[in-house]
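# Build me a structure from this.
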Amino acid sequence: MGTVFSFDIRDTPTAAIHRALAEAVRGLHHVDAVFSTYRPDSAISRLGRGETTLGDCPPEVRDVLALCSTAAETSHGWFTATPGGGLDPSGLVKGWATEAAAQLLHDAGAHNTCVNGGGDLQLRGEASPGTPWRIGVAHPLSPGELATVVTGRDLAVATSGTAERGAHILDPHSGRPAAGLASVTVTGPRLTLTDAYATAAFARGEDARGWLESLEGYEALAVRPDGSVWRTAGFPSGD
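Predicted coordinates for the structure are as follows:
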């Protein structure tokens, strides 16, 4: 999906955990084959071009598009899997795949893990006994500096912005690149919707703060283009 995944497992290695890790890696390669918009032969690319039908796609395509519809409804249309008229669920599917990989590890007995999908993270358990995870969030305007440090247990963290890929998120209502924020970091319980809500919040811009405050279980910190910052009341910052 045009990005890098990594696994940080803090539990004592077991044969079951090693098998689950191998299964998680295989699963991510399968997700790439099905959903990558960088691959013209992927199911999602072929579906977007009208070369196949939803019924002929792998069943997970229907599941992901249903989740995209939920995110679109909750975000009042600021999240969409059809940006610019094309089919692209990348704003949700990366988080969905990362969360699924973390669940495989958890089911195998790895209860203290960080799975990182291109900078969006699903955290389970703790970094060490009694110590929460501490996640540095890169500053979008100052390379090498941090905008904040997120601390927590059993937490998802997703950031959308222009630092890594430039202005790639579109305002779904105007079709133009969103430019109201430099970045927004959203935290929540699970990464699938946290990732989608970060995309929606960045597209929405300054007005996203009130919407994010209304979502139970989700918090956010945003950096404006002038470098100033706002955060929701419960954002789990340890900086």
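# From here on, just use CA atoms for contacts and neighbour counts.
Will do.
# Neighbours of Gly130, how many?
Counted with other Cα atoms under 10 Å, the neighbours of Gly130 add up to 8.
# which parts of stretch 41-56 are buried?
Ser42, Ala43, Ile44, Ser45, Arg46, Leu47, Gly48 (16 or more other Cα atoms under 10 Å).
# Skip the chain neighbours and tell me the closest residue to the third one.
Sequence neighbours aside, Phe35 is the residue nearest to Ile44 in space, at 5.1 Å (criterion: Cα to Cα, 6 or more residues apart in numbering).
# Would you enumerate the residues in contact with that neighbour?
Met1, Ser42, Ala43, Ile44, Ser45, Val61, Pro89, Ser90, Val93 (Cα atoms under 8 Å, 6 or more residues apart in numbering).
# Pipe the residues you listed into CSV and attach secondary structure and distance to Leu191 per row.
Listed next are the contacts of Phe35 as CSV, based on DSSP: H, G, I helix; E, B strand; the rest coil; distance: Cα to Cα, whole Å:
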residue, secondary structure, distance to Leu191
Met1, coil, 16
Ser42, coil, 23
Ala43, helix, 23
Ile44, helix, 21
Ser45, helix, 23
Val61, helix, 18
Pro89, coil, 14
Ser90, helix, 13
Val93, helix, 10
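# one more to put side by side:
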Amino acid sequence: MNRTEQVMGLPVSVDVRDGRDHASAIESVFSWLREVDARFSPFKASSEVCRYDRGEMSFSHLSDELRDVLMLCEHYERLSQGAFSARIPGRPLDPNAVTKGWSVQRAADLLHAMGITAFCINAGGDVVTSGETAPGRGWRVGIRHPEQPREVCAVLESFQGAIATSAEYERGSHILDGRTGHPAAGLLSVTVVADDLGRADALATAAFAMGTEGIGWAAEQPGCEVMIIDTQRRVHRSPGLQLLCG
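Below you'll find the predicted structure:
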């Protein structure tokens, strides 16, 4: 079963490969993601994020989920020494760099809890996978070329884990360096492979925000493999990253 829906401002697809009818389970995934969009979007005035940012709610009165997201934002801000930040001076609170990966990983956990073991959720190119597409074959995940939109620069095989890429080919210079408030510079794309999409997505965004400093920083993060392309078109790849092609 394969279903795609526009949610959180991007196309999200859920592909289940065990041959059974999981329409209700897939609907639960999209219901959760629609709920996240309504509650955590920094672009919807009625969302919990916007109401908190306007001072209408105290931290202690926030939902457990939003408190988790904001604490994760603080964690990655400390880890990146301020390059990653949900609070850029002069701009509204924007936890999206954590919210997307965190919510999609929770959607994957929801499928696992329902006993579904062979699936892929793709949220605008950030992917979490489980199981096989055929005996002995994992999910093939293409990494989009940062300058040629119809091309991929690498293909990975994933059985159980997550792959996230931060780049500017979809939304322009939207990733800011929290230390300066200016658009990040020095990198074209950052791909992180990890066991959790929330972590992979946040690390990819943080490394991109750091610019060239993020190349070594990302490679040092435990439990991760990375592929980074800088603005000089040089490819930096951690030794453990296995590519099918690229």
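# what's the matching residue for the residue nearest to Ile44 of the first structure over in the second structure?
In the second structure, the residue paired with Phe35 of the first structure is Phe40, using TM-score structural alignment.
# Next up, identify which helix or strand the residue positioned nearest the centre of the second structure is on.
Nearest to the mean C-alpha position of the second structure, by Cα atoms, centre = their mean, lies Asp201 at 3.2 Å. Following DSSP states H and E, one finds Asp201 of the second structure within helix 197-210.
# Over which residues of the first structure does that helix lie when aligned?
Going by TM-score structural alignment, helix 197-210 of the second structure sits over residues 191-204 in the first structure.
# what does stretch 171-185 of the second structure give?
Under the criterion TM-score structural alignment, stretch 171-185 of the second structure matches residues 165-179.
# From one end of that stretch to the other, what's the distance?
Start-to-end span of stretch 165-179 of the first structure (Cα to Cα, to the nearest Å) is 13 Å.
# now stretch 184-204 of the second structure
Per Cα to Cα, stretch 184-204 of the second structure runs 13 Å from first to last residue.
# repeat for stretch 112-131 of the second structure
11 Å.
# Please tell me which residues of the first structure it aligns onto.
Going by TM-score structural alignment: stretch 112-131 of the second structure matches residues 106-125.
# ok now the matching stretch, how far from the chain's centre?
13 Å (Cα atoms, centre = their mean, to the nearest Å).
# That stretch: which residues count as buried?
106, 108-125.
# go on, stretch 165-185 of the first structure?
Going by 16+ other Cα under 10 Å, stretch 165-185 of the first structure has these buried residues: Ile169, Leu170, Asp171, Pro172, Ala178, Ala179, Gly180, Leu181, Ala182, Ser183, Val184, Thr185.
# Run through the residues that contact Ser42 of the first structure.
Neighbour list for Ser42 of the first structure: Asp32, Ala33, Val34, Phe35, Ser36 [criterion: Cα under 8 Å, 6+ apart].
# any idea how far the nearest residue to the last one once chain neighbours are set aside lies from Val31 of the first structure?
Think Ser36 of the first structure. For Ser36 of the first structure, ignoring the flanking residues on the chain, the nearest one in space by Cα to Cα, 6+ apart is Met1 at 4.9 Å. Using Cα to Cα, one gets 8 Å for the distance from Met1 of the first structure to Val31 of the first structure.
# Could you do Thr131 of the first structure as well?
Applying Cα to Cα to Thr131 of the first structure and Val31 of the first structure gives a distance of 33 Å.
# Give me the more crowded residue out of those two.
Higher neighbour count among Thr131 of the first structure and Val31: Val31, with 20 against 12, using other Cα under 10 Å.
# Show me the helices in the second structure, by range?
23-40, 48-53, 64-79, 96-113, 197-210, 213-220 (DSSP state H).
# All set, thanks.
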